[in-house]
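> Whatever this is, show me its structure:
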Amino acid sequence: MKNMKRNYNFNPGPAALPLEVLEEAQQQFVAYGGGGMSIMEMSHRSPAVERMVAETEELFKRLIGLPDSYRILFMGGGASMQFGLIPMNFLKEGQTAHYILSGSFSDKAYSEARAVGNAVVAASSKEAKWRLLPDTANLSIGEDAAYVHITTNNTIEGSQFGYIPDTNGVPLIGDMTSDIMSRKLDFSRFAMFYAGAQKNLGPAGVTVAAIHESLLAACSDRIPTIMKYSTYADNDSLYNTPPVHSLYMTKLVLEWTERLGGVAAMERLSQEKAALLYGVIDASDGFYQGVIEQPYRSSMNVTWRMKDEALERQLIAAAEDLGIEGLAGHRSVGGLRASIYNAVSLEACEALADLMTDFQRTRG
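Okay, here's the model as predicted:
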């Protein structure tokens, strides 16, 4: 494996995983912890799996800097399932859910809430075609507000909130799927935040939800048991069979993150990688055109366009010839995108920057 040439992976999710994590998992694949079987074969009621889940929760809380007043839940269904579970659990009759719309996924979360109960838009940049972020300085939040929902980073469009908005005491819930573990934030400002693992935390199959005990106590008791956050908390995420191997891989990624210096180190690296790629775009005299206005650019998902789609396809083909994968923009918007999550190396970004510079010199 050490001598195997691996491609540079800029896919948006499932995304790059650290090589040393993959190698460690490979070593334990057949017989986990000397237990005579793979962790995928072990009962989720076994002491080994229970211990692994508990250690993963504590490791996540330590890296993020969360106090004991938060519970970490490991769930399935991805962030898309959370879009429905959140209003089912927390949007009571006579209350209103408030949504900050900044991209396609926040719009989907809002649509799911409307299917459950009363939901309104607190702020939106949809009319600007998501090229900027909405103004949240004076959010319109009614007295009947159950919660405010925000998507902190927009994977498809390539924008990111650089701050946590003030919700005037109303519980704030954050979808952090594509920028969790990439920067230091005051997470105590959130009553809940959640993330699909397949960007910065591990492989697809696991969703991490962090919920303050005060919000956890407000879970509805009029929905099916499997849909209640309190069920997951009361059973330490083991009410039913979880995606055990994906959860184990998440633990390995968290350990890798800690070895490299934790969230602070990831933030420094993210800034360096993003500055490198945006630098090429901005210095290209319009050959490459950034999609998002500069103050709102993401440090996780770099998006850009070229003068025509034919040229964009040529760049993608040239990249694939060099073992650089995942540059095609989301099917709903087209263009180009480089997802530079924590496991994407600076070396990979340098290779992409060199390609873009050479491509402009020969095709510009």
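
> contacts and neighbour counts: CA atoms only from here.
Will do.

> Secondary structure class of T303, three-state.
Counting by DSSP: H, G, I helix; E, B strand; the rest coil, the backbone at T303 sits in strand.

> try L276
Going by three-state DSSP: L276 is helix.

> residues in contact with it?
Applying Cα atoms under 8 Å, 6 or more residues apart in numbering to L276 gives the contacts C349, E350, A353.

> let's see this one next to it:
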Amino acid sequence: MNRVHNFSAGPAALPLPVLQKAQEELTDYRGTGRSIMEMSHRGAEYTEIHNSAVEKLKRIIGADDQWHVLFLQGGASSQFMMVPHNFLNTDRTADYIDTGTWSSKAIKEAKLFGNVHVPYSGKGNGYAHIPTDNELQLSPEAAYLHFTSNNTIYGTQFSREPESNAPLVCDASSDFLSRPVDLNRYGLIYAGAQKNLGPSGVTVVMIHKSFAEKQRSEPIPTILDYKTHIPKIFNTPPVFTVYLVNYVLDWIEEKGGISYFDKHNTEKADLLYSEIDRDDFYHGTADKHSRSKMNVTFRLSNNDLEVQFLKEASKQNLVALKGHRSVGGIRASIYNACEIESVSALVSFMKDFRRNNG
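Prediction:
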């Protein structure tokens, strides 16, 4: 099998053992004579998968029984609206840190439901910087503080949770389960699966019970109300996607859990940034103290050289390295399923490309 080195930002590379397991069971799930895609979401087979995925996720991230885990649809973008629709009363204020495109979209949606205060915006510096706690001008009694933990487009990442007296609400789509988090700080975490958790089609939402009780008083449409989904599966879930998520969670546990991936991802990022910083041939786009361990972004001296870089990289089976269309450049996404061998192959190519074009 000729597998390429896949640096896609999302949908991203999946663990090969998970794909192979799904391939094995595709037409006959565990002797049932049917694919999991052909079974009722109310049946015993899917119920077992769903409950297993919930329990594994809670075990891996260290969540106790005070946490609800939901598998919803609509992408993380749907949570930009659902969070304030559930938790931002018209007479309350929520803090939203603006560190990129996705956080700015969340801010736009939240303003439809209540007062939004932006304690920091990185728009003026091209979103190359993650604020320190001293740079945050927080509201004294915010309903919650929303932040995007990792910014895929700009290659920046919070190194830890921002300090706030308010419950944290986090869009963790692109670094979920890649490193430890202090769950005691959070009220709600949401993440699209297509980076670190599985294929596209499902969004994980974790809500602490105490935060769920703070729901706004105004009416909420049934499908958009978190309390609709907490006690039961309300509508047909993306069955095959959750099935794959369940196997990805198995793989994460087999590898050693979050502590393993925290170390593994640091090693991969260090390899790439060391090569970028070797001289001025490659130029990292994010401030050094704000750099992401998930999405490594950099530029070359001109657009023609970047086009050549991407073309030659593809010939070496190094694919999906083109930066986001809004910013250009090069982007290597090195989520959990990206092996260090792929990063080493990219670094080796970068050395050769510098030698031939520097």
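
> returning to what we had before: and the contacts of L276 of structure 1, which is closest to V49 of structure 1?
Checking the contacts of L276 of structure 1 against V49 of structure 1 by Cα to Cα gives C349 as the nearest, at 36.7 Å.

> So which of the contacts of L276 of structure 1 belong to helices?
C349, E350, A353 (DSSP state H).

> Quick one: those as CSV, columns for distance to G158 of structure 1 and neighbour count too.
Rendered in CSV, the data for those read as follows (distance: Cα to Cα, whole Å; neighbours: other Cα atoms under 10 Å):
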residue, distance to G158 of structure 1, neighbour count
C349, 16, 23
E350, 19, 14
A353, 18, 19
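
> how far does stretch 105-112 of structure 2 sit from the chain's center?
19 Å (Cα atoms, centre = their mean, to the nearest Å).

> Show where it falls in structure 1, residue numbers please.
The aligned range for stretch 105-112 of structure 2 in structure 1 is 108-115, by TM-score structural alignment.

> Please apply the same query to stretch 149-158 of structure 2.
The aligned range for stretch 149-158 of structure 2 in structure 1 is 152-161, by TM-score structural alignment.

> Go ahead and name everything in contact with the matching stretch.
Contacts of stretch 152-161 of structure 1 (Cα under 8 Å, 6+ apart): 12, 102-105, 130-133, 174-179, 291-292, 296-303, 329-330, 333.

> Narrow those to those that are buried.
For these, a burial check counting by 16 or more other Cα atoms under 10 Å picks out 12, 102-105, 130-133, 174-179, 291-292, 296-303, 329.

> Tell me where the stretch 51-200 of structure 2 has helices.
With DSSP state H, counting those that start in this stretch applied, the stretch 51-200 of structure 2 shows helices at 75-87, 101-110, listed in chain order.

> Can you add distance to L183 of structure 2 and give those back as JSON lines?
As requested, those are arranged in JSON lines below (distance: least, Cα to Cα, whole Å):
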{"stretch": "helix 75-87", "distance to L183 of structure 2": "18"}
{"stretch": "helix 101-110", "distance to L183 of structure 2": "21"}
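
> corresponding residue for R183 of structure 1 in structure 2?
That one, R183 of structure 1, aligns with R179 by TM-score structural alignment.

> Please tell me how far its match sits from M294 of structure 2.
11 Å (Cα to Cα, to the nearest Å).

> which one of the helices of the stretch 51-200 of structure 2 is the most hemmed in?
Compared across the helices of the stretch 51-200 of structure 2, helix 75-87 shows the largest average neighbour count, a mean of 22 (mean count of other Cα atoms under 10 Å).

> angle of it against helix 101-110?
Counting by axes from the mean of the first three to the mean of the last three Cα atoms, to 10 degrees, helix 75-87 of structure 2 lies at 30 degrees to helix 101-110.

> Helix 75-87 of structure 2 vs structure 1, average distance?
Compared with structure 1 after fitting, helix 75-87 of structure 2 deviates on average by 0.6 Å (mean Cα distance after the TM-score superposition for structure 1).

> Which part of structure 1 matches that helix?
With TM-score structural alignment as the criterion, helix 75-87 of structure 2 aligns to 78-90.

> How about residues contacting the matching stretch?
Contacts for stretch 78-90 of structure 1 (Cα under 8 Å, 6+ apart): 97, 108-110, 112-113, 116-117, 146-147, 175, 177, 194-197, 204-207, 218-220, 223, 227-229.

> now do stretch 127-134 of structure 1
100-103, 123-125, 157, 159-161, 291-293, 296.

> can you do 6 Å?
S102, G103, A123, S124, S125, I292, E293, Y296 (Cα atoms under 6 Å, 6 or more residues apart in numbering).

> can you name the residues of structure 2 that that stretch overlays?
Using TM-score structural alignment, stretch 127-134 of structure 1 pairs with 124-131 in structure 2.

> End to end on that stretch, go ahead and measure it.
13 Å.

> Tell me the counterpart of E48 of structure 2 in structure 1.
Using TM-score structural alignment, E48 of structure 2 sits opposite R51 in structure 1.

> residues in contact with its match?
So R51 of structure 1 contacts nothing (Cα under 6 Å, 6+ apart).

> Quickly find the element holding it.
Taking DSSP states H and E as the criterion, R51 of structure 1 maps to helix 47-64.

> after superposition, how close is that helix to structure 2?
Superposed on structure 2, helix 47-64 of structure 1 shows a mean distance of 0.6 Å to its aligned residues (mean Cα distance after the TM-score superposition for structure 1).

> now, which of the contacts of stretch 127-134 of structure 1 sits nearest N7 of structure 1?
I292 (27.3 Å).

> I'd like the distance between the aligned partner of the closest one in structure 2 and G100 of structure 2.
Per TM-score structural alignment, the equivalent position to I292 of structure 1 in structure 2 is A286. Per Cα to Cα, A286 of structure 2 is found 12 Å from G100 of structure 2.
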